[in-house]
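>>> Next comes the sequence, and after it the predicted model I'd like to discuss.
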Amino acid sequence: MRPIDHAPLAAWCGGNLALLAYWDGRPTEALEHVKAAQALATSGTAKLRLHSVAARTYAHLGMPEQVRYELEAAQQVDRDIRDDHHDDMGGEFGFSPERAAMSAGSSWLLVRDGGRAVDASSQALNLVRARPATEKSVKVEMEATADLALAQLLNGDLESAVTTLGPVFQLLPEQRVDGLLARLRGVRTQLTVPALQRRREASELGHYIESFSRDSARSTLPGVPGLEIEN
């Protein structure tokens, strides 16, 4: 898995191959990519990202114990060990603690563990909201918010989910990115479970999500394909 002689970049590319594989419904192949990439990772950021990708991959395979193992390993990485790709270059190649926490929440949602998903998504929100305004990622904040709402629904807490989604519905159409819309589709589906579907608040929230998604900037662009949730 070393088409280039640069281990940090090769590790990052391996993580991306894993993401593409599980988005395309090939989680077993994704696991092969992420394991190969983990053998190349040296920095704390690289390891954090790959443990997070591995957790998500195991979640797609329905293996909660392996999810827990990878997320615990992610918490133990040494972020002081850096590399020139994930840390010095950063940007899209970086992987912040709030992104890791958001990814953990998404992993727990995939295995339907609402309690742990609430904890992880709440942590992601606390981390991103603690940043200065100039460093805050609206994308991460809103996607973690949608994940938190879904986790609350899994726990049967409709009222909290309605309150949680309030800030999401304030977003302008051009801010309604694919990852957020995909998460909201999950929320919309959860609102149809027998325990919720006959409740007026669930019906109203479902219609609101549909209108919000319909009026997004992406829905107004013909021929533009949707993308899966980002890690």
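Yep, that arrived. None of the values given here were measured: they were computed from a predicted structure.
>>> CA only for contacts and neighbour counts going forward, please
Will do.
>>> who are the neighbours in contact with the residue nearest to Glu98 when sequence neighbours are not counted?
The spatial neighbour of Glu98 that comes closest, neighbours along the chain excluded (CA to CA, 6 or more residues apart in numbering), is Ala124 at 4.5 Å. Taking CA atoms under 8 Å, 6 or more residues apart in numbering as the contact definition, Ala124 lies against Pro97, Glu98, Arg99, Ala100, Ala101, Met102, Glu141, Ala144.
>>> Let's see that with 7 Å instead.
Glu98, Arg99, Ala101, Met102, Ala144 (CA atoms under 7 Å, 6 or more residues apart in numbering).
>>> Can you show me the helices along the chain?
Counting by DSSP state H, the chain has helices at residues 7-23, 27-38, 44-60, 64-75, 97-110, 114-129, 138-154, 158-164, 178-190, 194-197, 200-214.
>>> Use this one as the comparison:
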Amino acid sequence: MSEIGIGECLARLRAEFGWTQQQVADRYNEVEGRSVMTGKEIGRYERENRTPTPRTRGHLAEVFDIDSPALDRAAAVTKRRRKEAQAAGGAVLVSDAGETAAAVAVAPPSRHVLAADAAASARFAWFIAARNSDEHTAEQLDAEVASLARHFVSRPMTHARTAWACADAAGHNGLKGWVRGVESLIAFWNGHPRQAAGLARSGQQYVAPGSIGVRLASLEARALAVAGDQRGAAAALATAAQARDAMCEPDEMPGVFSFPAAKQLAYAGTTYLAIGGAHNVQQAVEAAQAAVGLYRSTTDDDRSVGDLHAAHLDLARCHMVAGEIDATEAMIGFVPKTPPGHLSASIRPRLSDLADELGAAQYRGAPQVAHLSDRIRSTTHRVALRAADHRSR
């Protein structure tokens, strides 16, 4: 896989976030604390008419939430190419920022990517780039990918960068859309719902059979609802429903590459609840109850424990809003019974938010509420300790 220069690197990053050059400049100025950057200057960097200084690269790395050495390496590639071109007496080649923005290929890894996953991804990316596989090898890889995909829902892993490389090399729109969905999830759980919505919306340009269109629209709807865009969330929910009605072919691969009806309902329930209002809360109850029913009737391999927890917690919040504390405790009770190692990273903040909401004025002084709040905090504490122990190993 070839190296990329600073211009292509910045254009790819900007395209992944769905930003204009001026939006990048605005965010740069927020980081810098001064109005020194312009959209035109970002354009010069992308065309490689100018190379950002080390200090500027540091601020750009913060804007895009990546390690600054990644931009330093890209700048070094650009400088080396310029020297080689000058030595050969030729013109300096610059990146086609417009084409790069449309292609949106692999970007440098963020600081959140685990070193082990990055190493594994790099090895596999090298494999697909360097090896001419025969039919038997392709069949074997297909079977292994199917097995990994099936078990992903209960044993999550992250290989988004290599997944994009594979999708790009194969020209596979379905996988491109799926990778955008993974990146949207990462942005969402890192506290950037607007960015998450943009990434999910970007993925919808890759039209493909199966449920990927429903998944991306559902991701966009949930992110917009959390960001406070009620109208946008409702529109995205409608898009998800349209995509579901338009599905005429099943998903090519099982597990994480699919977006089954139970997951669709779980996401819809969370979105309705985030939009708020009596009608939407009732819609959330119906969607979450249906999701729980479907998940409980499926096989263990196809059951997403995280989504099952999420649906229970959504129901708990619905009952809490209605003042039904007994029903709230019954729904929450399913989660603490789960071993801490089986609680996904997304469940802990949901539990913490519930405990905070139970601390509202209308619940103060109620022994049952105090007991429930303590029970939730005990669960989140156990999960946090396990996560800290895992990181220290």
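Great, that's in hand. Owing to the predicted nature of the structure, the values given are computational and were not obtained by experimental measurement.
>>> Structural similarity score between the chains, please.
Laid over one another, the chains give 0.83 as their TM-score (TM-score structural alignment, normalised by the length of the first structure), with 220 aligned residues with a CA RMSD of 2.3 Å.
>>> As CSV, the contacts of Ala124 of the first structure with distance to Leu205 of the first structure and neighbour count would be great.
Below are the contacts of Ala124 of the first structure laid out as CSV (distance: CA to CA, whole Å; neighbours: other CA atoms under 10 Å):
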residue, distance to Leu205 of the first structure, neighbour count
Glu98, 27, 23
Arg99, 27, 26
Ala101, 26, 28
Met102, 23, 29
Ala144, 18, 30
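>>> ok, the residues you listed vs Leu17 of the first structure, which is closest?
Checking the contacts of Ala124 of the first structure against Leu17 of the first structure with CA to CA, the nearest one is Arg99 at 18.4 Å.
>>> Map that closest one onto the second structure.
Using TM-score structural alignment as the criterion, Arg99 of the first structure maps onto Lys263 of the second structure.
>>> what's the spacing between its match and Phe127 of the second structure?
Between Lys263 of the second structure and Phe127 of the second structure the computed distance is 33 Å (CA to CA, to the nearest Å).
>>> and the end-to-end length of stretch 44-60 of the second structure?
Terminal residues of stretch 44-60 of the second structure lie 14 Å apart, using CA to CA.
>>> which bit of the first structure covers that stretch?
Going by TM-score structural alignment, stretch 44-60 of the second structure sits over no part of the first structure.
>>> Tell me which residues touch the alignment partner in the first structure of Ala240 of the second structure, please.
When the first structure is aligned by TM-score structural alignment, Ala240 of the second structure is paired with Ala74. Counting by CA under 7 Å, 6+ apart, Ala74 of the first structure touches Leu48, His51, Ser52.
>>> between the residues you listed, which has the most around it?
Highest neighbour count within the contacts of Ala74 of the first structure: Ser52, with 30 neighbours (other CA atoms under 10 Å).
>>> Now which residue in the second structure aligns to that residue?
Counting by TM-score structural alignment, Ser52 of the first structure lines up with Ser218 in the second structure.
>>> now Glu201 of the first structure
That one, Glu201 of the first structure, aligns with Gln368 by TM-score structural alignment.
>>> count of neighbours near its match?
Neighbours of Gln368 of the second structure (other CA under 10 Å): 13.
>>> And Ala223 of the second structure, by the same measure?
31.
>>> how far away is it from Ser304 of the second structure?
20 Å.
>>> same thing with Ala361 of the second structure?
Ala361 of the second structure is 35 Å from Ser304 of the second structure, by CA to CA.
>>> Repeat that for Arg73 of the second structure.
From Arg73 of the second structure to Ser304 of the second structure the distance is 39 Å (CA to CA).
>>> Give me the more crowded residue out of the two.
Ser304 (22 against 16).
>>> The more buried one matches what in the first structure?
Using TM-score structural alignment, the partner of Ser304 of the second structure in the first structure is Ser137.
>>> For that match, which non-adjacent residue is spatially closest?
Val128 (6.8 Å).
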